Structure formats: C-alpha cells, structure tokens
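*Asks:* Sharing a model prediction with you, sequence too.
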Amino acid sequence: MKFAVISEKLAKGLTEELDFIGDEKEIISYAIYTTLLSIIGTIMVVCLAYFLNVLKPTVIAVLFGGTLRRLSGGAHFNTPLKCLLFGTIAYCTIGISAKLLFIYELLNQTSLLTVTGIAFLLVLILAPVDSPAKPINSKKLQIVLKISSLGFIIISLLLIRLTNDPLIIVSAVLGLLYQSITLLPIFNRKEVKKSI
C-alpha cells in the first residue's frame, strides 16, 4: 500500500475543495500521511504489547514518542511496513525496559530530567527530519514542526511532573528519548537540507 499516494490524493481533494494551494496543500498532505501511518502503527504496537504483558508502559511510550515523531520526523526505512514493524518492536522493547526500570527502581528524578533535556537538545538541533518518500519542502512547515516539537517536549515535561506514577514517568521519558535519537543523522539515509 502506497501511503504517500493515498495522502496525496486525499490532500488534493481536500485542498481543491477548500481552494488551498502551495504550502497549505503540502501541510495537509503531510498531516494525512503521518496520521495514516500512526493509526496502523498504534494498532500493531498495542497488539504485541498486550501479548507481552507490557501494555501500559508501551502505550505511554507510544503516546509521548509517537506524538513527538509526528512533529519532528525521524529515521525511516525504505518502506512504511518495515518502519511500522521496527517501531512496533522498538516500542515494545521500551515498554519492557520501562517496566524493569520501574520494578528495580533504577532511575531517579535527576536522571529522568537529564534524559528529557537530552531529548530537547536533539530536537532543537535536528528537527524536523523528513524522509525521501515524503520530503518537507515548505520552510513554513519546517518552522511549524520545529516549534511544535519543542513545545511538545516542554508540555510533556510539565505532564510528567504532575503525575505520581513512576511507571508512567519512566515510559514517557524513554518514549521521548527513543524518538529524539531517531533524528540523529546516522539513522537517516539522506542529508536533509534545513533553512533553520
């Protein structure tokens, strides 16, 4: 299934109906594309996490890491299916890790704040990262995605500080860290030109 083709067709219909052109069309197409992939990926992750008995930490990691991914982009495989399979395995591994870190009390507040700070810096320097299948050509969209990514990490930090559940905190922080690491150039197949 060609997700890029589906998103382009949906965006074309929407933008023609709403009389949008240029940047607005690209923004809508990008949003549709990432939404389709997110829905399918989430279903796959939930099924495997349930089977592995790590549903709660995995879902929390996906909520935080997956939302950041929609805004910041990141490493991609050459097909959406490979990307979804790897993401499913990665997030379930994060769920298992979060559960173990929680059980054995291996992370403290300082280390969690440090990890969140690292995620913030990676996003500040590297986001947004696009893919060859869905490049981000609009400078306006690049700026919106960077600001949104940074804002999401700040909001996440506030939400994390408001909860008293250590498993939620560890899962959220690991989800943010995983996603921010996927922005590193070593995990991306092409150099992304940025104007910001």
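*Replies:* Nice, thanks for sending it over.

*Asks:* only C-alpha atoms for contact and neighbour calcs from this point on.
*Replies:* Noted.

*Asks:* Name the nearest residue to the residue positioned nearest the centre of the chain, sequence neighbours excluded.
*Replies:* In the chain, the C-alpha closest to the average C-alpha coordinate belongs to Arg69, at a distance of 1.6 Å (Cα atoms, centre = their mean). In space, Arg69 comes closest to Gln179 once its chain neighbours are excluded; the distance is 6.1 Å by Cα to Cα, 6 or more residues apart in numbering.

*Asks:* Use this one as the comparison:
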Amino acid sequence: MIERLSNRIAIHLCHSNGKIEDTEIVKYGVEITLRGITKFIFLLFIGIYLNILPILILTTLSFSILRIFSGGFHFSSYVKCLLFSVTTLLFLSYCAILLGNFYTKDKEILHNIIILTTTISLILLLFFGPKINKDRPYQNKSKVFLIVSMVIILSGSIFCFLLHNSVVVIAIQLGILFQSLTLIRVKHIQ
C-alpha cells in the first residue's frame, strides 16, 4: 500500500516538474518518509496509551538519528520491521524506566553504563561499519557515514554525562546500543 502510494506521488511530482528521470529517487524518498511517519504515529499512540511517551520518544530519537547514518539490518517486509521495531523500542523504554529509577542515586554506575554502551556501540560500528541500503542515494559514501555515526555516538554519550536524569540517560544509551546491534551481519543458516 505504501509502495503504491509512494509511486503515485513520485510520478505526480516528477511529471509536474518535468523530471521524469528522477521518479525512482523521488519514490524512494517518499516511501521512506511515509513509512517513518506511519511508525511515528503508531509509536505516538502507543506511548500515549501506555503513559511512557517522553521516554519512548527519547529512545526512538537516539535510535533513529544514528540509524540514518549507520544503516543496519532490514526486514524483508515493512510489517515485520514495524512490529519488531515498535516492540523493541517499547521494551527498551520500559527498561530505561526500570533501570533509571533503580540507579537514580548511583551516578558511578550510571557513568559506567554510559561508558559500556558507548564502547560497545563504537566497536560494533568500527567492526561492521555503516550498513547503508543499496537503494539509498549516496550509499557509496561509507567513510562519511562512519565518521558521522561515530560523532553521533560520542556526542550522545557526552550529552548523557551532563544529564542528571538517569531514566533519560539510559533511554538514550539503549537507543544507541540497539541501533548499533542492528549492524551485526548474521549469516543465514540453512
């Protein structure tokens, strides 16, 4: 459904601008945008319903910002992606709330969590590198994506050291760590 709608929008936009040769590129951009909006609306309603919207947004933002530049695993269908990502982001948000409330007073443990998640995320990024979708424009700029991804991870961690809210810190770190884990290439076992 989203693919057909994206195709129609792209054809309309490209024909009205006289750039028919750009239809596939525009279709890709529209499709990614529509899928992102759909996920966001889905997460918004669930976050409001479960009364965890601020933490869910933080976890999702930290995951999404890094994912733009680092890429990662993709499911074969949008529905699988939607279900897995929503379920995982909800789980991580609840973990952030539980762990953050548990470690509210102990800043040393919180700092160790930041250091540990940052180190794991950087190692995964360096070992597996950005995993950019082959259909994405500029996918051949992997060094740029790698550097930007490293800056995002390090900036997020430095920002977390400055925060005093343990739930927020853990939400951001779990989002970054989860995205970094999607870089791992898993071979299919037959």
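*Replies:* Right, received. Where do you want to start? The structure presented is a predicted model; accordingly, all values stated were derived computationally and were not measured.

*Asks:* ok so, going back, mind checking what the residue nearest to the centre of structure 1 lines up with in structure 2?
*Replies:* Following TM-score structural alignment, the counterpart assigned to Arg69 of structure 1 within structure 2 is Arg67.

*Asks:* Hmm, Gln179 and that match touching each other?
*Replies:* Yes. At 6.2 Å, Arg67 of structure 2 counts as touching Gln179 under the criterion of Cα atoms under 8 Å.

*Asks:* Report how many residues lie close to Glu24 of structure 1.
*Replies:* 16 (other Cα atoms under 10 Å).

*Asks:* Give me the buried positions along the helix or strand containing it.
*Replies:* Following DSSP states H and E, one finds Glu24 of structure 1 within helix 23-51. Using 16 or more other Cα atoms under 10 Å as the burial criterion, the residues of helix 23-51 of structure 1 that qualify are 24-30, 32-34, 37-38, 41-42, 44-46, 48-49.

*Asks:* ok now it, how far from the chain's centre?
*Replies:* Distance of helix 23-51 of structure 1 from its chain centroid, counting by Cα atoms, centre = their mean, to the nearest Å, is 10 Å.

*Asks:* Packing partners of it?
*Replies:* In terms of contacts (3 or more Cα pairs under 8 Å, 6 or more residues apart in numbering; DSSP states H and E), helix 23-51 of structure 1 is packed against helix 3-18, helix 55-72, helix 80-103, helix 139-162.

*Asks:* Buried residues in the third one, which are they?
*Replies:* This means helix 80-103 of structure 1. 80, 84, 87-88, 90-99, 101-102.

*Asks:* just the shortest one next, same as before
*Replies:* Counting neighbours by 16+ other Cα under 10 Å, one finds that the buried residues in helix 3-18 of structure 1 are 3-4, 7-8, 10-12, 15.

*Asks:* Identify the residues contacting it?
*Replies:* Applying Cα atoms under 8 Å, 6 or more residues apart in numbering, the external contacts of helix 3-18 of structure 1 come out as 21, 24-26, 28-30, 32-33, 36-37, 80, 133-134.

*Asks:* of those residues, closest to Leu145 of structure 1?
*Replies:* Distances from Leu145 of structure 1 to those, taken as Cα to Cα, are shortest for Tyr30 (11.0 Å).

*Asks:* contacting residues for that closest one?
*Replies:* Contacts for Tyr30 of structure 1 were tallied using Cα under 8 Å, 6+ apart; they are 7, 134.

*Asks:* can you tell me what part of structure 2 stretch 111-119 of structure 1 aligns to?
*Replies:* Mapped onto structure 2 using TM-score structural alignment, stretch 111-119 of structure 1 spans residues 113-121.

*Asks:* Mean deviation, the matching stretch versus structure 1?
*Replies:* Compared with structure 1 after the fit, stretch 113-121 of structure 2 shows a mean deviation of 1.4 Å (mean Cα distance after the TM-score superposition for structure 1).

*Asks:* And that stretch, what's buried?
*Replies:* Of the residues in stretch 113-121 of structure 2, those scored as buried under the neighbour-count criterion (16+ other Cα under 10 Å) are 113-115, 117-119, 121.
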